[in-house]
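Chemist: no letters, just coordinates:
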């Protein structure tokens, strides 16, 4: 069983490590999960390993990552949700979530994001959170708006070679009790 540093009613947050190869492959080698994350729509085994190592490196340097998330009831890996550096000079981190397709549509993404947002603003004391999504991913657009993010601009995202709608949520605008479900 994994150790969790953060949890909700249904989700536990852990840390990626070198032993998580199978979980990383199940998540990021699935083209239904990655179709909006990379230009080709599918990540190779090498790209998945690079992504896993990148998450570990980001944690070692900045103490954040897109943390692996698990169902507390069963211990099953459901995806990842977390933070990465965006604009460190202005104390802004980027929020992201990737969920395995069999867990889509049951509120786990919004629950995970809300926990990470609370952690970012209350524990890490960030000044704002940035988020973006592939312009073809309407579900992520709806999720960010429900979470209270405000459209900022379209921003070029090299992994997809597309301009992604990008959003910001400032700490003073964050109200954990007023997030639409």
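Modeler: Structure received. Computed from a predicted structure; not experimentally measured.
Chemist: only C-alpha atoms from now on, for both contacts and neighbour counts.
Modeler: OK.
Chemist: for the strand ranked longest in the chain, name the packing helices and strands.
Modeler: Counting by DSSP state E, the longest strand found in the chain is strand 77-87. With contacts taken as 3 or more CA pairs under 8 Å, 6 or more residues apart in numbering; DSSP states H and E, strand 77-87 sits against helix 45-62, strand 66-71, strand 92-99, helix 108-118.
Chemist: of all these, which one comes closest to residue 136?
Modeler: Closest to residue 136 of the helices and strands packed on strand 77-87 is strand 92-99 (CA to CA; 15.4 Å).
Chemist: what sits up against the closest one?
Modeler: 27, 33, 66, 78-87, 109, 112-113, 116-117, 126-131 (CA atoms under 8 Å, 6 or more residues apart in numbering).
Chemist: that strand vs strand 77-87, what angle?
Modeler: 160 degrees (axes from the mean of the first three to the mean of the last three CA atoms, to 10 degrees).
Chemist: comparison target below:
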């Protein structure tokens, strides 16, 4: 796994693709929503400059091939509705972390599972990862359900791991092995 090029992936309803500076307004709309960032370790964005900074970081990562970050776009409309990324990559150990966010008006429609499925399949089969990890706030039941639907298993609980939005927050750690991914029933 010497590099992590970010390809364009397609699903039935989504296109996962590299972010561009043209995505700033759509990305700002996602991360300026307090509901979306409720369980993230950052406050809601207050200007498009926040989106531009994040996109700049993604562009740096594309250049140095240090992580894979996708914009999630509705195939039918071309509107960017979120992100999914494989980051904190440890090549020697063939593992990384995954993070994702969707605009709140698109919750409950199966887009998160669809996007994660494409990103995970790419990670396991193209990047040859063996393990993908996620950590979430235990109060974020919807995110936990998405991870479990994708085959992730709860592996640990860490009380008061993060200071988020003025309060200490716990973490549930999840892990997904390639062997779990490959053994899941066809979907």
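Modeler: Received the coordinates, thanks. On a predicted model such as this, the values are computed, not experimentally measured, just so you know.
Chemist: once they're superposed, tell me the TM-score.
Modeler: For this chain pair, the superposition-based TM-score is 0.84 by TM-score structural alignment, normalised by the length of the first structure; 176 aligned residues with a CA RMSD of 2.3 Å.
Chemist: give the contact list for the closest residue to residue 39 of the first structure other than its chain neighbours.
Modeler: Spatial nearest neighbour of residue 39 of the first structure, chain neighbours left out: residue 160 (3.9 Å); criterion: CA to CA, 6 or more residues apart in numbering. The neighbourhood of residue 160 of the first structure, defined by CA under 8 Å, 6+ apart, consists of 36, 37, 38, 39, 40, 134.
Chemist: the same query, at a cut-off of 10 Å, please.
Modeler: 35, 36, 37, 38, 39, 40, 41, 134 (CA atoms under 10 Å, 6 or more residues apart in numbering).
Chemist: so which of these would you say is closest to residue 59 of the first structure?
Modeler: Nearest member of the contacts of residue 160 of the first structure to residue 59 of the first structure, counting by CA to CA, is residue 37, at 20.3 Å.
Chemist: just to revisit the earlier point, mean per-residue distance, the longest strand of the first structure to the second structure?
Modeler: In the superposition against the second structure, strand 77-87 of the first structure averages 1.9 Å from its aligned positions (mean CA distance after the TM-score superposition for the first structure).
Chemist: for that strand, buried residues please.
Modeler: 77, 78, 79, 80, 81, 82, 83, 84, 85 (16 or more other CA atoms under 10 Å).
Chemist: what does the second one align to in the second structure?
Modeler: Using TM-score structural alignment to pair residues, one finds that residue 78 of the first structure aligns to residue 81 in the second structure.
Chemist: from memory its match sits against residue 74, does it?
Modeler: Yes - taking contacts as CA atoms under 10 Å, residue 81 of the second structure lies within contact range of residue 74: 7.0 Å.
Chemist: common neighbours of those two, please.
Modeler: Shared contacts of residue 81 of the second structure and residue 74, defined by CA under 10 Å, 6+ apart, comprise 14, 111.
Chemist: which one is the aligned partner of residue 55 of the second structure in the first structure nearest to, not counting chain neighbours?
Modeler: Residue correspondence to the first structure (TM-score structural alignment): residue 55 of the second structure is matched to residue 52. Nearest residue to residue 52 of the first structure, sequence neighbours excluded (CA to CA, 6+ apart): residue 24, at 6.6 Å.
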